[in-house]
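A.B. asks: Give me a model of this one.
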Amino acid sequence: MQAAISGFALGLSLILAIGAQNAFVLRQGLSGAHVFAVCLLCALSDAVLIAAGVAGFGSLTAALPGLEAAMRWLGAGFLLCYGARTLYSAWRGGESLRAGVAAGSLRAALLTCLALTWLNPHVYLDTVVLLGAVSAQYDNRLGFALGAMSASVVFFFTLGYGARALAPVFARPAAWRALDLGIGLTMWAIAAKLITG
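C.D. replies: Just a heads-up that it's a prediction; the model follows:
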C-alpha cells in the first residue's frame, strides 16, 4: 500500500505543472470537444510510459544518447508550430465556447494529443526515467506503478471535465483569446527550453 501511495503522490506531482499536454486537455475540456477520448488517451499514454519506466526502459535512453536529442528537436519543432497556430487564433479572435465545441475532428484531437504527449522529451525524463528510478526503491514495483497510473487517470479526467466549471467565463470571445494567448506562449516557452537544453 505504501508503494502505491508513493507512486500516486510522485505521479501527480510530475503532471501538475501546466505544460503543452495539460493546456491542450484544458482547452478540450472547456470546449467540450472529445473530452473523454482525449483524457483516456492521455491516461493510457502515461500508463504505457510508467510501465516502461518501471520495467527499466530508462536504460535505453542512456544507451542511445542521440535519441534524447532527436526527441528534443522534434518536440520543439512541433511545439513551435502548434504555438504559432494557437497564437494566430488568439490574434484572429472571434472564437467562443460555442465555436470551440464545433471545431476539430476527433481524429485531429487525438493526433494532436499523441504528438503533445509522445514528442515531449520531458515525458521520457520524468515519467520513464524518474518514475522508473524511484520505483526501484520499492519491493512492490507493481503497486508503485499502479499508484502512478491512478494519479494520471484522476488528474486528466479532473482537468478535462473540471474545466467545464469555467464554461461561463469562456462564453466570451475575449476569454478564449486570452486562453489561446496563454497556451501559445506556454508552447513557445517550452519549445525554447527544449532548444536551449
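A.B. asks: When you work out contacts or count neighbours from here on, use the C-alpha atoms and nothing else.
C.D. replies: Noted.
A.B. asks: Three-state assignment for the residue of the chain positioned farthest from its centre, please.
C.D. replies: Distance from the C-alpha centroid of the chain peaks at Asp139, with 29.0 Å (CA atoms, centre = their mean). Applying DSSP: H, G, I helix; E, B strand; the rest coil to Asp139 yields a three-state assignment of coil.
A.B. asks: Quick check: it vs Val54, distance?
C.D. replies: 12 Å (CA to CA, to the nearest Å).
A.B. asks: element containing the spatially most central residue of the chain?
C.D. replies: Centroid-nearest residue in the chain: Gln21, 2.5 Å away (criterion: CA atoms, centre = their mean). Secondary structure assigned from DSSP states H and E places Gln21 in helix 20-31.
A.B. asks: Give the other helices and strands that that helix contacts.
C.D. replies: Packing contacts for helix 20-31, counted by 3 or more CA pairs under 8 Å, 6 or more residues apart in numbering; DSSP states H and E, involve helix 35-54, helix 97-102, helix 106-118, helix 141-162, helix 173-196.
A.B. asks: this one as well, want them side by side:
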Amino acid sequence: MNVTAASAAMAALSGLGFGLSLIVAIGAQNAFVLRQGVRGGHVFAVVAICALSDIVLIAAGVAGFGAVVESFPAVLTVARWAGAVFLIGYALFAARRALGSSALLVETGTATALSASVLTCLALTWLNPHVYLDTLVLFGSFASTWAAPLRWFVAGGAMFASVVWFLALGYGARRLGPLFARPAAWRVLDSLIAVVMIVLAVKLVV
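C.D. replies: Got it, this is the predicted structure:
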C-alpha cells in the first residue's frame, strides 16, 4: 500500500482524536499533574514522565503487546490491587492536607522533593491497570484496524495528543496560581482529589 500525504494525515488525526478521548478524563494521573502545575512543583519532570510513559505504551500497543497483556490476566490483577492500595494511600494524604492547618495548605514548588514527585508520578502511571487497557488493548486494537503502513501515523497522532495534553495541563494550571493563594482553595482541591482517588480505587477492585 502506498502511503499518501492525505492518508497519513487522516491516520494521524484519527490517532489524535482517539488518543485525546482516552487521555482527557478525570483520573489519578491528571489530578496529580494538575496539582503539581498549580503548585509549580517539578512540572517539567512530571509532564515528561506522563508523556514519555504514554509514548512507550502507545508504541507497545501498536506493536501488538496488547495480546500479550490479555494472555496474562494475572499481571493486570496484581497491578489492579497495587494501584488500589496506592490510590487509597494518596487519598488519605490528600484528605489530611485538606483537613490540615492553613499554614500547610499554602504550598510552594519546593515543598516536595523531586524524587518524591517522580516516584508518585511513576506509581500513578504504571500501577494503574486502566493505562494498560487504554493504550495496549484499546488503542492497539484501534490502530490494528488501519493498514500496517498507516498504524504508526495513528500512533504518532496519539503520542502528539499526549504531549500536548500534559503540557497544557501542567503549565496551564499555573494560571490558577492566584486563586490558590487562599488556603480554602487548596482545601477544596485536595478534598476533590481525595474523593477522586477513593472512587478510582474502588472501581479498580470492584
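A.B. asks: what's in contact with stretch 7-17 of the first structure?
C.D. replies: Where contact means CA atoms under 8 Å, 6 or more residues apart in numbering, the residues beyond stretch 7-17 of the first structure that reach it are 126-127, 131, 135, 143-152, 155.
A.B. asks: chain center to that stretch: distance?
C.D. replies: 12 Å (CA atoms, centre = their mean, to the nearest Å).
A.B. asks: equivalent range in the second structure for it?
C.D. replies: Mapping stretch 7-17 of the first structure onto the second structure (TM-score structural alignment) gives residues 15-25.
A.B. asks: and if you look at stretch 69-83 of the first structure?
C.D. replies: Under TM-score structural alignment, the counterpart of stretch 69-83 of the first structure in the second structure spans residues 77-91.
A.B. asks: Mean per-residue distance, that stretch versus the first structure.
C.D. replies: In the superposition against the first structure, stretch 77-91 of the second structure averages 0.7 Å from its aligned positions (mean CA distance after the TM-score superposition for the first structure).
A.B. asks: buried set for that stretch?
C.D. replies: 79-91 (16 or more other CA atoms under 10 Å).
A.B. asks: Report the contact partners of the closest residue to the residue nearest to the centre of the first structure other than its chain neighbours.
C.D. replies: Once flanking residues are discounted, Gln21 of the first structure sits nearest to Leu116: 5.4 Å by CA to CA, 6 or more residues apart in numbering. The contact partners of Leu116 of the first structure, taken as CA under 8 Å, 6+ apart, are Ala20, Gln21, Gly75, Leu79.
A.B. asks: Val118 of the second structure now?
C.D. replies: Ala45, Val46, Ile49.
A.B. asks: Show me what the last one lines up with in the first structure.
C.D. replies: What it means is Ile49 of the second structure. By TM-score structural alignment, Ile49 of the second structure lines up with Leu41.
A.B. asks: same question, Gly66 of the second structure
C.D. replies: Using TM-score structural alignment, the partner of Gly66 of the second structure in the first structure is Gly58.
A.B. asks: from what I can see its match touches Leu131, true?
C.D. replies: No. Counting by CA atoms under 8 Å, Gly58 of the first structure stays clear of Leu131, with 9.4 Å between them.
A.B. asks: Give me the more crowded residue out of the two.
C.D. replies: Shown here are Gly58 of the first structure and Leu131; by other CA atoms under 10 Å, Leu131 has more neighbours (26 against 21).
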